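> sequence isn't available, so here's the structure alone:
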């Protein structure tokens, strides 16, 4: 009888964990759709594996400016060398 109870609890636990994992794994919604220029400034852009441009592979960019004329930001997770921050800005 005890083995049946343990088996039942184990199965319930597995079902709950399975459901929890798939709930967390949902694809994030595109919150920038239709709001690109007003939403990107002061946000982080994180390159996904779907990007075809190798220059941005595994890159995190903090966007400092973004408008209809263009955008610029700083890559924050790749070391380029050492220099004063004033040269970058």
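Received the coordinates, thanks. This is a predicted model, so every value here is computed, not measured.

> can we go C-alpha only for contacts and neighbour counts from here?
Fine.

> mind listing the strands for the chain?
With DSSP state E as the criterion, the chain has strands at 44-46, 60-67, 70-75.

> as CSV, those with distance to residue 36 and mean neighbour count would be great.
Output for the strands of the chain, formatted as CSV (distance: least, Cα to Cα, whole Å; neighbours: other Cα atoms under 10 Å):
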stretch, distance to residue 36, mean neighbour count
strand 44-46, 12, 15
strand 60-67, 8, 16
strand 70-75, 11, 14
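
> dump these to JSON lines, plus distance to residue 16.
Shown next, in JSON lines, are those (distance: least, Cα to Cα, whole Å):
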{"stretch": "strand 44-46", "distance to residue 16": "31"}
{"stretch": "strand 60-67", "distance to residue 16": "34"}
{"stretch": "strand 70-75", "distance to residue 16": "39"}
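
> adding another structure so you can compare the two:
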């Protein structure tokens, strides 16, 4: 997240310089264009990293949900079996 914050800060800082070409020398204009390209590349990388992280997080969440559902189902089955055994014992003792 620190890298993300740095990228955003640099984007904001350089954007004010990079997108204002009036009154600059040709060398400065070229440098500004290079900065603009680098900013766009960083933004694209950032978007891809965020998309990748989001996909990974969604997969992890889905796995945890599936695991929890399976554990709950197993526990429910065990409890139902125990309750049936106890009910059978109660019925047997009442006879």
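It's in. Owing to the predicted nature of the structure, the values given are computational and were not obtained by experimental measurement.

> now the TM-score, please.
Overlay of the two chains. TM-score (TM-score structural alignment, normalised by the length of the first structure): 0.39; 43 aligned residues with a Cα RMSD of 2.7 Å.

> what's the distance between residue 7 of the second structure and residue 43 of the second structure?
In this view, residue 7 of the second structure and residue 43 of the second structure are 8 Å apart by Cα to Cα, to the nearest Å.

> out of the strands of the first structure, nearest to residue 85 of the first structure?
Residue 85 of the first structure lies closest to strand 70-75 among these, at 11.0 Å (Cα to Cα).

> what's the angle from the closest one to strand 60-67?
160 degrees (axes from the mean of the first three to the mean of the last three Cα atoms, to 10 degrees).

> where do the helices sit along the second structure?
In the second structure, the segments counted as helices under DSSP state H are 2-18, 26-94.

> mean neighbour count added to those helices, as CSV?
Formatted as CSV, the helices of the second structure follow (neighbours: other Cα atoms under 10 Å):
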stretch, mean neighbour count
helix 2-18, 13
helix 26-94, 13
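
> ok, now how distant is residue 79 of the second structure from residue 47 of the second structure?
Using Cα to Cα, residue 79 of the second structure is found at 47 Å from residue 47 of the second structure.

> now residue 34 of the second structure
In this view, residue 34 of the second structure and residue 47 of the second structure are 20 Å apart by Cα to Cα.

> tell me the spacing between residue 12 of the second structure and residue 51 of the second structure.
22 Å.

> same question for residue 40 of the second structure.
16 Å.

> run through the neighbouring helices and strands of the longest helix belonging to the first structure.
Assignment by DSSP H gives helix 2-24 as the longest helix of the first structure. Helices and strands touching helix 2-24 of the first structure, by 3 or more Cα pairs under 8 Å, 6 or more residues apart in numbering; DSSP states H and E: there are none.

> buried residues, it. List them.
Across helix 2-24 of the first structure, burial judged by 16 or more other Cα atoms under 10 Å covers no residue at all.

> so which residue is dead centre in the second structure?
Nearest to the mean C-alpha position of the second structure, by Cα atoms, centre = their mean, lies residue 54 at 3.1 Å.
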